[in-house]
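Student: Here is the input, now give the coordinates:
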Amino acid sequence: MAFIASPGGSPKGARVVISGTLTVHPDGAAGIRTNLLETMGADFRSGAEQRRYGGVLQIVPRGAATVLPVNVLPIEDYLKGVVPAEMPAYWGVEALKAQAVAARTYALRKILLGGSGDFDLEGNEFDQAYGGLTESRPTTDDAVSATEGQVLTSGGHLIDALYTSSDGGHSENSEYGFIHWNHGLRPAASLPYLRGIVDPLDQAPGWQVGPLSPADAATILRDNGDDLGDRLNGIDILQTGPSGRVLGVRLRGSSASEEVSGPYLRFLFSLPDTLVTIAGGP
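Tutor: Coordinates of the predicted model:
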């Protein structure tokens, strides 16, 4: 399929059926300008902010009148749209270079693991924020160029280069970052390069959820499929991680009790973090 200049334009009502992937190539260094919506399940929507992208744009039919736009470009060009989207471009050069190395490592490891079929990486917090040429800045371009090809390894393998915008004053060990709780802690993999440390420069702001009455708390549980009775009488903290974050709790209802993970507790009550003190209740 191709787009061809036509002085008279296309006749009204003309339709083109896309049966395979459509590839759009840029005409010059300005790249491709589109209103690509950078969210999971990306699509085209009127009114979305226009952005510019390098490389090529593939439009993949997904059925039910939807398409998946995929930006395909070299890894170093991709990083020039990631670093300024993940870190302010006015930050120090060494910080920007560290971000470039972390982002490159994360992306290459994800690509080697196989991606997600039609694409390798999401352009948002599911993987890494990506703004294309629109986000590109000289300082971050320089940081990417200065670290070209540099990655982080452990034992000869690319590390899982996870990073975050905020850690609330203390990061967490990898085994406690992605846990399951089933009659006790089921930790994730313990990675020697992902250890929790104190971060005095990132103190989380104070917050509070509640107070909730025992009946209201029980209703929240019941609405999420956890019927422990008409009252939640208490929450017992069973285990915390090195950062102090809650790993597991016991929910004591008026007719039953249940043990759940800290992350699930956070989901139930819409908590900003599991670095929390639970007050009230017998």
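
Student: Could you use CA atoms for every contact and neighbour count after this?
Tutor: Fine.

Student: which residues does the closest residue to residue 261 other than its chain neighbours contact?
Tutor: If the residues on either side of it in the chain are set aside, residue 261 comes closest to residue 248, at 4.2 Å by CA to CA, 6 or more residues apart in numbering. Counting by CA atoms under 8 Å, 6 or more residues apart in numbering, residue 248 makes contact with 181, 184-185, 237-240, 259-262.

Student: of those residues, buried ones?
Tutor: 181, 185, 237-238, 240, 259-262 (16 or more other CA atoms under 10 Å).

Student: Around residue 52, count how many other residues there are.
Tutor: 18 (other CA atoms under 10 Å).

Student: Please provide the structure for the following sequence as well, for comparison with the first:
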Amino acid sequence: YFEAGRDQPLRFTTSGSTLIATDAWSGRRVYTGEDLVTLVPSQWWDPIEVLQKDLAYRGNIQVSVRDGGNLRVVNYVSSDDYMKGALPGEMPNYWEKEALRAQAITARTYAAWRQATAGDRTWDVRDDTADQCYGGHSFESGRTSAAVDSTASEILTYAGQPIRALYSSAHGGISENVGCLLDAERDGTGWRCADGWPYLAVVDDPAEALAYDAKGPMPHGLWAQSFSGGEIREQIIEDYGIDIGTFVSMEFKESPGGRPISVLVRGTSDSVDLKGDRFLRTTLGLSSTLVRMIPF
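Tutor: A predicted model of the protein is given here:
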């Protein structure tokens, strides 16, 4: 047990599987061992600041050593306090009140689904776009906190369980069956849509094209990005370890929502049928999978 003074920093480092906590003021080691360390504020309402992120967090923070000797830092916080730090990271706080309330319910539902499917993990959600952008107490604002408080504990359920409440900043005017993208399955040498869920269906949304806020129209509707055949070849080598030779052609197998389930890339030496979401978003770094290909 070590009681730090107000604003007194602790520095955490590792040596193999050993966790080391050092009083940054005196340089004295206050803990050395392989157990996790829990940081608890002296007053429950005081946030704990993480200097590396330049952010402060409500609740407790646990520090441990993960595989590879890296630090794992987990913030343990109530659902609604988590939402007060996540909602401002997912939606501008100047948006309409009902939009903020709807986003609070959706984001809380997503976190509940992640928690329900966490298995043996010691954490539920990441704090970035891999899950939801969470900045703790430092992100909080009056309008977003009011939206969280006014929807406290509300989530969306299907068959008594939290739904997989996936959302995006823009979807191009049509939603998608997640089974065709994130959860697409191998079908021989190609890919096919998995079953997905009834509540995540393909739905037209003409309102998106009309969306605007105080800063103007929605900025993500139209964009273009170009790649040479050589660049595509190099990216496939880097991400998949396959050399297709000189690029010849690329073909999309589209989902009902118009997004590629898979991308067949042909070259002079080999052809590969790649999962559409991974190839377009990760390998090529595109902003969306709702794309059209224009050869040149």
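
Student: what's the TM-score for these two chains?
Tutor: Remark: TM-score between the superposed chains equals 0.81 [TM-score structural alignment, normalised by the length of structure 1]; 262 aligned residues with a CA RMSD of 2.7 Å.

Student: circling back: ok, and the contacts of residue 248 of structure 1 in structure 2?
Tutor: Here is what carries over to structure 2 from these, by both residues aligned by TM-score structural alignment, their matches' CA atoms under 8 Å: 184-185, 237, 239-240, 259-262.

Student: For the aligned partner of residue 290 of structure 2 in structure 1, grab the count of nearby residues.
Tutor: In structure 1, the residue paired with residue 290 of structure 2 is residue 275, using TM-score structural alignment. Using other CA under 10 Å, residue 275 of structure 1 is surrounded by 21 other residues.

Student: Now do the same contact list for residue 275 of structure 1.
Tutor: 168, 243-246.

Student: Going by neighbour count, which of these comes out on top?
Tutor: Result: residue 246 is most packed of the contacts of residue 275 of structure 1 (other CA under 10 Å), 23 neighbours.

Student: OK, contacts around it?
Tutor: Contacts of residue 246 of structure 1 (CA under 8 Å, 6+ apart): 237, 239-240, 261-262, 274-276.

Student: Okay, strands next: where are they in the stretch 101-250 of structure 1?
Tutor: Assigned by DSSP state E, counting those that start in this stretch, the stretch 101-250 of structure 1 shows strands spanning 153-154, 157-158, 180-181, 185-186, 232-240, 246-253.

Student: Nearest to residue 53 of structure 1, out of these?
Tutor: Nearest to residue 53 of structure 1, of all the strands of the stretch 101-250 of structure 1, is strand 157-158, at 27.4 Å by CA to CA.

Student: Mind reading off the mean deviation between the closest one and structure 2?
Tutor: Comparison of strand 157-158 of structure 1 with structure 2 after fitting gives an average deviation of 1.8 Å (mean CA distance after the TM-score superposition for structure 1).

Student: quick one on the thing from earlier: quickly note the distance from the match of residue 290 of structure 2 to residue 231 of structure 1.
Tutor: Taking CA to CA, to the nearest Å as the measure, residue 275 of structure 1 falls 25 Å from residue 231 of structure 1.

Student: now the aligned partner of residue 126 of structure 1 in structure 2: how far from residue 124 of structure 2?
Tutor: The alignment partner of residue 126 of structure 1 in structure 2, by TM-score structural alignment, is residue 130. According to CA to CA, residue 130 of structure 2 stands 12 Å off from residue 124 of structure 2.

Student: sorry, back to before: would TSV of the contacts of residue 246 of structure 1 with distance to residue 213 of structure 1 be doable?
Tutor: Output for those, formatted as TSV (distance: CA to CA, whole Å):
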residue	distance to residue 213 of structure 1
237	19
239	24
240	25
261	22
262	20
274	20
275	22
276	18
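
Student: Of those, which is the nearest to residue 191 of structure 1?
Tutor: Out of the contacts of residue 246 of structure 1, the member with the shortest distance to residue 191 of structure 1 (by CA to CA) is residue 240, at 18.3 Å.

Student: Contacts only, for that closest one.
Tutor: Taking CA under 8 Å, 6+ apart as the test, what residue 240 of structure 1 contacts is 246-248.

Student: Need those residues in CSV (columns: distance to residue 198 of structure 1).
Tutor: Shown next, in CSV, are those (distance: CA to CA, whole Å):
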residue, distance to residue 198 of structure 1
246, 17
247, 18
248, 22
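
Student: Show me the subset of these that structure 2 keeps too.
Tutor: Retained in structure 2 from the contacts of residue 240 of structure 1, counting by both residues aligned by TM-score structural alignment, their matches' CA under 8 Å: 246-248.

Student: where along the stretch 101-250 of structure 1 do the helices fall?
Tutor: Secondary structure of the stretch 101-250 of structure 1 (DSSP state H, counting those that start in this stretch): helices at 132-135, 138-146, 174-177, 214-223.

Student: that older thread, more crowded one of residue 130 and residue 124 of structure 2?
Tutor: Using other CA under 10 Å as the criterion, residue 130 of structure 2 and residue 124 rank with residue 124 on top: 20 against 8.

Student: which residues sit in contact with the more buried one?
Tutor: Counted by CA under 8 Å, 6+ apart, residue 124 of structure 2 has contacts 111, 114-115, 118.

Student: Pick the one among the residues you listed closest to residue 156 of structure 2.
Tutor: Checking the contacts of residue 124 of structure 2 against residue 156 of structure 2 by CA to CA gives residue 111 as the nearest, at 11.2 Å.
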